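Asks: Okay, structure incoming, though there's no sequence with it:
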């Protein structure tokens, strides 16, 4: 990333950190999946259940996003010893580190909806 002559020294590092964060958590579904798993921590969260309850996500997209989240140690995939084989997903302790970020996004989104609804600048 290119820095301008007048940029503060920490600017490049901050921008790189933000880019890394968006790379890992960006897109339409990843934060929704993490929020889903975080709020259903004591439940068995199978692929089919998640696909049914996360409205609008396709099987292909859920598969891709779960693989990405697992690769980044945010989600744990466990194959249970059942017949037929059952796979369940849970949030990792590291994945829980996104809790405050997700709560802030929910709060901001709620405030934004209210602002738009009431038309205040």
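Replies: Yep, it's here. For clarity, every value in this text was computed on a predicted model and none was experimentally measured. Numbers count the residues shown, from 1 in each chain.
Asks: Every contact and neighbour count from this point should use C-alpha atoms.
Replies: OK.
Asks: ok, and what's touching the longest helix belonging to the chain?
Replies: Using DSSP state H to define each element, the chain has its longest helix at helix 99-118. With contact meaning Cα atoms under 8 Å, 6 or more residues apart in numbering, helix 99-118 is reached by 31, 35, 38, 121.
Asks: any idea how far it is from the chain center?
Replies: 16 Å (Cα atoms, centre = their mean, to the nearest Å).
Asks: now stretch 106-121
Replies: That offset, for stretch 106-121, works out to 22 Å (Cα atoms, centre = their mean).
Asks: returning to that earlier point: what comes up buried for the longest helix of the chain?
Replies: Residues of helix 99-118 classed as buried by neighbour count (16 or more other Cα atoms under 10 Å): residue 102.
Asks: now stretch 38-56
Replies: 38, 45-47, 50-51.
Asks: tell me which of those residues is nearest to residue 70?
Replies: For the buried residues of stretch 38-56, the closest approach to residue 70 (Cα to Cα) belongs to residue 47, at 13.5 Å.
Asks: put this beside the first:
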């Protein structure tokens, strides 16, 4: 856990407060978060269904990313009082509001993933 008074934490809070892009990326910026959100666009899924549908994610990391997405209000965790307990995850209205953005990001990736980095236009700072 990072110290909340560190310059890193202060800079992060400042950037999240001043820049919409930085705020959005801070919510979906984990390695697997976009994949989790993408899978949940189709509806509720159980933990094991998510794990099987996202190649390469470990149980530990998936659980951590799900907790962060839930903390940030993008997904909800539904626990059914059964033995053994059944848990499902689904997008909240806030998470669902990201659908257009997630589809645009996906479309961009499909178009550009095959291009070598040398062929992509250079980004210059003003």
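Replies: Okay, I see it. Note that the coordinates shown come from a computational prediction; the quantities given were computed from them, not determined experimentally.
Asks: TM-score for these two?
Replies: Scored against TM-score structural alignment, normalised by the length of the first structure, the superposed chains reach a TM-score of 0.76; 107 aligned residues with a Cα RMSD of 2.4 Å.
Asks: re earlier: mind listing which of the contacts of helix 99-118 of the first structure are in strands?
Replies: In this view, the contacts of helix 99-118 of the first structure have no member that belongs to strands under DSSP state E.
Asks: Quick one, which of the residues you listed are buried?
Replies: Counted by 16+ other Cα under 10 Å, the contacts of helix 99-118 of the first structure give 31, 35, 38 as buried.
Asks: Can you tell me what the second one aligns to in the second structure?
Replies: When you say that, I think you mean residue 35 of the first structure. Under the alignment (TM-score structural alignment), residue 35 of the first structure pairs with residue 38 of the second structure.
Asks: Against residue 112 of the second structure, how distant is its match?
Replies: 19 Å (Cα to Cα, to the nearest Å).
Asks: State the helix or strand in which the closest residue to residue 87 of the first structure other than its chain neighbours lies.
Replies: Distance criterion Cα to Cα, 6 or more residues apart in numbering; nearest residue to residue 87 of the first structure, sequence neighbours excluded, is residue 79 at 4.4 Å. Using DSSP states H and E, residue 79 of the first structure sits within strand 75-80.
Asks: which residue ranges form the helices in the first structure?
Replies: 10-25, 30-39, 47-53, 59-71, 99-118.
Asks: Now do the buried residues in the fourth one.
Replies: By neighbour count, with 16+ other Cα under 10 Å as the criterion, the buried positions of helix 59-71 of the first structure are 62, 65-66, 68-70.
Asks: Contact partners for residue 61 of the second structure?
Replies: Contacts of residue 61 of the second structure by Cα under 8 Å, 6+ apart: none found.
Asks: where's it relative to residue 22 of the second structure, distance?
Replies: Shown here: residue 61 of the second structure relative to residue 22 of the second structure, a distance of 22 Å by Cα to Cα.
Asks: now do residue 93 of the second structure
Replies: For residue 93 of the second structure, the distance to residue 22 of the second structure - Cα to Cα - is 21 Å.
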